[in-house]
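**Q** With the input below, show me the fold.
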Amino acid sequence: MIGQVILDPLVPVFVLYVLAGLAAVGVVFAVWRRLLGWALRGLAAIVILGAIANPSLQQEDRANLADIVVAVVDESASQRISDRAAQTAEALENLQSEVARRANTELRVITLGDGEGDAGTELMTALSEALADEPQARVAGMVLLTDGRVHDLPAAPTVLPAPLHVLLTGREEDWDRRLVVKNAPAFAILGEPVTLTLRVEDQGAAPDTDFVDLSIAIDGGAPLAFQIPVNQDVELPIDLPHGGMNVMQFATPLADGELTDRNNEAVIQINGVRDRLRVLLVSGEPHAGERTWRNLLKSDSSVDLVHFTILRPPEKQDGVPVNELSLIAFPTRELFLEKVDEFDLIIFDRYKRRGILPSLYLENIGTYVQNGGAVLISAGPDYASADSIYRSPLGSVLPGRPTARVYEEGFTPLITDLGQRHPVTEGLEAFSPTPASEDGTPTWGRWFRHIEVTPTDGADVVMSGIDDQPLLMLERIGEGRVALMASDHSWLWDRGYEGGGPQLELLRRLAHWMMKEPELEEEAMWVEPNGLSMRIIRRTLEDSTGEVTIIHPDGTETIVTLDEITPGRYELLWEAPEVGLYRLRDGDVETVIALGPAAPREFEQTIASGDVLADLVAGTNGGIVTMTDGLPSLRDVRAGRPAVGNGWIGITPRDAYRTADVSVTPLLPAWLALLLAGLLVIGAWLREGRR
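**A** Below you'll find the predicted structure:
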């Protein structure tokens, strides 16, 4: 019970002062007139003024509240390397025992993990939230158990109500090696080297080393070994091996005494794109579709087109002098013999043997395909004739043998069951200018010529024509690819006949498939990452797919089963447990994907240091204590005094309390004041009257 005297004047304070002044003037006047009762008059005035001031005794029943010590324990990834977790646990146990020995003191422990995504250690955010949950008047001290690698210092509380201390993990002899990719483009042009800048940094008490080993693996393949200098920027030129996403993994081996190997690797992803698609269009004779082929190819700014067309066959005899037919001779030898390998795609549009291109040239094109080239045949009646290009040396690489029969009737091209799974024709109906019917049958326009062919054993028939006979055939030949369109009426789609059809999309897919673009491979698997989630997509021509094995960054494996979304396409959304490089395998089909940043923020700086928190701690008179120097005891310090010393840290007792009850007792009741004032006034009157 604690009491104190309080005043609760019955009139405003300034009125009380005026009355006191008037009373003083009256007493002085009485003394000047030598009135014998001046003292009694003065006492009466004091009693009346006291009654007006209304003094009271206020008594409070108080319950003392415990002081609070806030401890924020950093359990982020960098705190799990070496023996820092054990150091932190020991320091926390010591702090708990120190607080337990103190009377009227409580400990609040807040644990902190990794920040969301790659936010790092959000220690100040955790401290701010902890202080917001506690009464500021009760907080006697704050202790951070951490390695000092804080990534949200601007989020620190603006006002700290008590001393802030840091118990620092780590050891003086700690050192670490880190691999950094300083610049890496998101995409690069195929065939042109891209320059990456790498750096291997040694941090802390690292041994003297001039060079370290570096391995580079692309798409999870066999790594290539190099040696690079330490603590120097190294420029590394790289040629991307293929189009699409190229995943590159750089790694240095774990050295003796190094803190962790989590920052010895860096993974980057570069999308390989083609600068220009070089196309050679060979037209056998002028016809309605020739202009369509040319317009389609010229409309794409990324296509470099060379058009070789035969406008006047050799057998034509019209008496025109030869020197008036052409200004220059067409460089057929240069194109078809010397520079044929420079083209990405060769298209034969209604071409037949006329003696213009010698068999040696066509044989060279066959070799070009075997070595990785691509040929597309748009067949007309010429393909079924005795002069068919199939009956040339090029026939050995073509996917369909003509039967010499030509259908001249209307038909609607259809996608075969295999075509529904093949990436060239999968979902092609969605690109038609007219919507498909309710049963999914395409409503695109008809064609009016179909060349009957017999597909080879290795050909994939993805579109059919009259009586379900092969219309579009695809085949892999050696390292190259060949496509055969058994009709020369695809141009009707481009002209919009009967609503037209998706000729441009079909041609685009054909070209990209023949260019071996990864997204159009028949047997393919790729991953679409989103944070730590990955959408696994598997495409196959088979009726089913096996289980997918996911190999984690630490070597553990997870086996998952994908769900069929559309014919030949299987997907699964999978949540990864951590960042890093994942390998996925389904039989012979493999892919790799990097989740998270190339270098996690937690492992950019791994040497424990209190430099980041030094100014914040100094502003509260707190201290930074390394755990290996000994665990400190707790002492009481007054507010504003230094709160750290040799082997101890200080907290400021707050003496907080909660008022349970308040009672107010008047010291001068009204009746007593009236009685005393009356007696004093009467006494003064009697004394003065006796004279």
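
**Q** going forward, measure contacts between C-alpha atoms and count neighbours the same way
**A** Fine.

**Q** in the stretch 301-450 of the chain, which spans are helices?
**A** Counting by DSSP state H, counting those that start in this stretch, one finds helices in the stretch 301-450 of the chain at the ranges 332-333, 359-370, 417-421.

**Q** next up, for comparison:
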Amino acid sequence: MAREILFDPMFPLWLIFGLAGVALVLCVLAALRGLPGWWLRALSVVALALALADPSLQTEEREPLSDILLLAVDESASQGLSDRPAQTEAALADLTQQAEADGLDLRVTRVGDAEGDGGTQVMTALSALLAEVPRDRVAGAVVISDGQIHDADLAPDLPAPLHLLRTGRDTDWDRRLIVSNAPAFAILDEEFTITLRIEDQGAVPAALGEEAEVIIAVDGGQPRAYLIPVGEDLDLPVTLPHGGLNVIEFRVPQAEGELTDRNNAAVIQINGVRDRLQVLLVSGEPHPGQRTWRNLLKADSSVDLVHFTILRPPGKQDGVRQDELSLIAFPTRELFFDKIDEFDLIIFDRYQRRGILPSIYLENVRSYVDRGGALLVAAGPDFASADSIYRSPLAPILPGEPTAIVMEEPYTPTVSDLGAKHPVTEGLPDGYGLDGAPWGRWFRQIQLAAGDQADVVMTGVEAEPLLILDRVKAGRVALLGSDHVWLWDRGYEGGGPQAELLRRLAHWLMAEPELEEEALIAAAIGQEVTVTRRTLGDAPETVTVTSPDGTEQVLPLTEEAPGRFTARFVGEMQGLYRLTEGARQAVIGLGPAAPREFVETIATDAPLASAVEARRGGSVALEDGAPDLRQVREGRAAAGRGWIGWTPRNAYLTADVRVTSLVPAWMFLLLAAGLATLAWLREGRS
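**A** Model (predicted):
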């Protein structure tokens, strides 16, 4: 029950107070003049002012409300280390029991890992909880956490103390691997530097040495181990082994007693790009198709093209003297002997033996392919002649042998059954041709006998091999058995996908990873991972996925297209996932390999120290036992040894309100009139 006097004035208070003030001044003047009734007149003015103010008595019936204690429980990934979950649940149970005993209304919010790599957003959750309750009932706030809070600067403006109940132990220690300066792109064959650092945190055992082992693996291949000093930056020179995506994994073996190995690994993905593609194109004679090759290669600004066309063979007899010719001599020795290894791709376009390239130079081309070079032969009628380039030292590496038959008849190039699986020809766009034909027709084909190990990916007349691919030791060779690809370029009968076909062909020859026939690939959108297994052989059945915490799951593969099998899964945690299918391996990182939760794993008071101190709270280590909960007055220190405090707010709910007039207005008027009359009578007697 609460009572309060209220006023409901008939006129504005300023007017009432103004008139009363003037009247009282007159009373004072009367007193100065010696009038004996001045005090009665003053009382009459007061009574009149009270009548105009209309005083009332307000009576409230109040129901007291319980004070609210806010509790944020950190359940992020770092809170799952060691015995922190048990400490958390024990502290929660004890705090709940004490809050009930004190009549506190305990409001609990549990905070997991934030989306992406946001870490632990406890203060954001506490602010949301504070917004849901009446502010004048909040008696305190408690956070149960290891202290590794990543939004500590967003602590809400609490009207009561803030406390931290810290999990973890003073003996905890951890080791982590830090990889920095890793670029997203790097030039092939150019060295760049990645900085490695192994860092120990917490109560590190004295028995640990000053060096630690780091294991490095590229694209899931054979790992290699190295010893590096602990606590020092190490600049590691790296040269990418191939173009496209290069996945480099760094891992430090888990040491005995450390909190977790989730921060002992890092994976970086670097796209290898060629600085300049060096291509050598040798055309045996001018013909309509050579412009197609030239336009394709020159369309890419990153391609340095060296193109030679043999306009006047040595045996040509036209009566023109050599010193009167303006043709450039073919620099055979420089190209095929001194600088051959500088080229990424060599193309022979309708080239035939005319004595321009001695056998030793062609032998050098074969050695270039054996060492990992790329060779493309675009065959015309010359390939079926006695002067064919096949009848040279290149014969052992060419994937097809000419039968000396040139087929001159219309046909539509067709992707073979094997070609439907091969990345060079799978899914080539159609719809170019006339009358519903997929592509326009060609009119010439060289009959070829494909090698036993070669892949026939396109066929022509009567299913004869048209495009043959093969691997030769470390290199790759392609043979196109027609010189009519230019018809597609000119749009004859609608044309065809010559640009896409030749682009894929050139990139396959240069061993671009995205065009590998046998590959295990993983790609992620958010936390959803798509696993793709590409093969020319038998259908694979399953792929094994190893999560960052070491658990495994087996996924069945489903054929989505010829030679392409896929599976999908959702990664529940951030980190490095390993995929295995037979002898093939791949890795993919969801978020960083060491998420923000595991960058700092040692329990600490530091992040929340300023927020706790500003609100007169305290930090208590739970390894020493749960603290007592005590009531403290507002403005006093709310924490001490083994206890934390809450401030009573004395909030209430008004159940009923009654307003009663203290004295009727007519009684005040009657009293004022009587006092004025007494003053007049007394002064009259005088």
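
**Q** related to what we said a few turns ago, the helices of the stretch 301-450 of the first structure: which one's closest to residue 33 of the first structure?
**A** helix 417-421 (125.2 Å; C-alpha to C-alpha).

**Q** Where does the next helix or strand after that closest one end up in the second structure?
**A** Where DSSP states H and E defines the elements, the next helix or strand beyond helix 417-421 of the first structure is strand 450-455. Using TM-score structural alignment, strand 450-455 of the first structure lines up with residues 445-450 of the second structure.

**Q** Tell me which stretches of the second structure form helices.
**A** In the second structure, the helices defined using DSSP state H lie at 13-32, 38-53, 84-101, 122-131, 290-298, 332-333, 359-370, 486-489, 498-509, 609-614, 665-685.

**Q** ok, back up a step: from the chain's centre, how far out does the match of strand 450-455 of the first structure sit?
**A** Mean-position distance between stretch 445-450 of the second structure and its chain equals 50 Å (C-alpha atoms, centre = their mean, to the nearest Å).

**Q** cool, and stretch 553-571 of the first structure?
**A** Using C-alpha atoms, centre = their mean, the offset of stretch 553-571 of the first structure from its chain centre is 22 Å.

**Q** same check, this time on stretch 29-46 of the first structure
**A** Relative to its chain's centre, stretch 29-46 of the first structure lies at 91 Å (C-alpha atoms, centre = their mean).

**Q** picking that back up, just so I know, which of the helices of the stretch 301-450 of the first structure lies nearest residue 198 of the first structure?
**A** Ranking the helices of the stretch 301-450 of the first structure by distance to residue 198 of the first structure, with C-alpha to C-alpha as the measure, places helix 359-370 first at 38.3 Å.

**Q** before we move on, the earlier item: could you dump the helices of the second structure to CSV with mean neighbour count and distance to residue 454 of the second structure?
**A** CSV is the format used below for the helices of the second structure (neighbours: other C-alpha atoms under 10 Å; distance: least, C-alpha to C-alpha, whole Å):
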stretch, mean neighbour count, distance to residue 454 of the second structure
helix 13-32, 15, 107
helix 38-53, 22, 110
helix 84-101, 16, 60
helix 122-131, 19, 62
helix 290-298, 16, 24
helix 332-333, 13, 30
helix 359-370, 18, 15
helix 486-489, 21, 25
helix 498-509, 19, 14
helix 609-614, 17, 70
helix 665-685, 16, 116
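
**Q** To residue 236 of the second structure, which of these lies closest?
**A** Checked against C-alpha to C-alpha, the stretch from the helices of the second structure lying closest is helix 498-509, at 29.7 Å.

**Q** okay, and the closest one goes to which residues in the first structure?
**A** With TM-score structural alignment as the criterion, helix 498-509 of the second structure aligns to 503-514.

**Q** how big's the offset between that stretch and the second structure?
**A** Its aligned residues in the second structure lie a mean 1.5 Å from stretch 503-514 of the first structure after superposition (mean C-alpha distance after the TM-score superposition for the first structure).

**Q** Of all the helices of the second structure, which one is nearest residue 345 of the second structure?
**A** Per C-alpha to C-alpha, nearest to residue 345 of the second structure of the helices of the second structure: helix 498-509, 7.5 Å.

**Q** Now do that closest one: distance to the chain's middle.
**A** Distance, centroid of helix 498-509 of the second structure to centroid of chain: 32 Å (C-alpha atoms, centre = their mean).

**Q** any idea how far residue 614 of the second structure is from residue 452 of the second structure?
**A** 81 Å (C-alpha to C-alpha, to the nearest Å).

**Q** With residue 523 of the second structure instead?
**A** Taking C-alpha to C-alpha, one finds residue 523 of the second structure at 47 Å from residue 614 of the second structure.

**Q** Residue 91 of the second structure now?
**A** From residue 91 of the second structure across to residue 614 of the second structure, the span is 24 Å (C-alpha to C-alpha).

**Q** what do you get for residue 381 of the second structure?
**A** In terms of C-alpha to C-alpha, residue 381 of the second structure sits 89 Å off from residue 614 of the second structure.

**Q** isn't residue 176 of the first structure right up against residue 606?
**A** Yes: with contact defined as C-alpha atoms under 8 Å, residue 176 of the first structure reaches residue 606; the gap is 7.0 Å.

**Q** what touches both of these two?
**A** Listed as contacting both residue 176 of the first structure and residue 606 by C-alpha atoms under 8 Å, 6 or more residues apart in numbering are residue 259.

**Q** Now do the same for residue 650 of the second structure: its match in the first structure.
**A** Correspondence of residue 650 of the second structure to the first structure, assessed by TM-score structural alignment: residue 655.

**Q** ok, that match touching residue 67?
**A** Yes: applying C-alpha under 8 Å, one finds residue 655 of the first structure in contact with residue 67, separated by 7.4 Å.

**Q** Identify each buried residue in stretch 417-431 of the first structure, please.
**A** 418-429, 431 (16 or more other C-alpha atoms under 10 Å).

**Q** and the nearest residue to residue 91 of the first structure once chain neighbours are set aside, how far is that from residue 159 of the first structure?
**A** Using C-alpha to C-alpha, 6 or more residues apart in numbering and skipping residues adjacent in sequence, the residue nearest residue 91 of the first structure is residue 631, 6.5 Å away. According to C-alpha to C-alpha, residue 631 of the first structure stands 27 Å off from residue 159 of the first structure.

**Q** Thanks a lot, catch you later.
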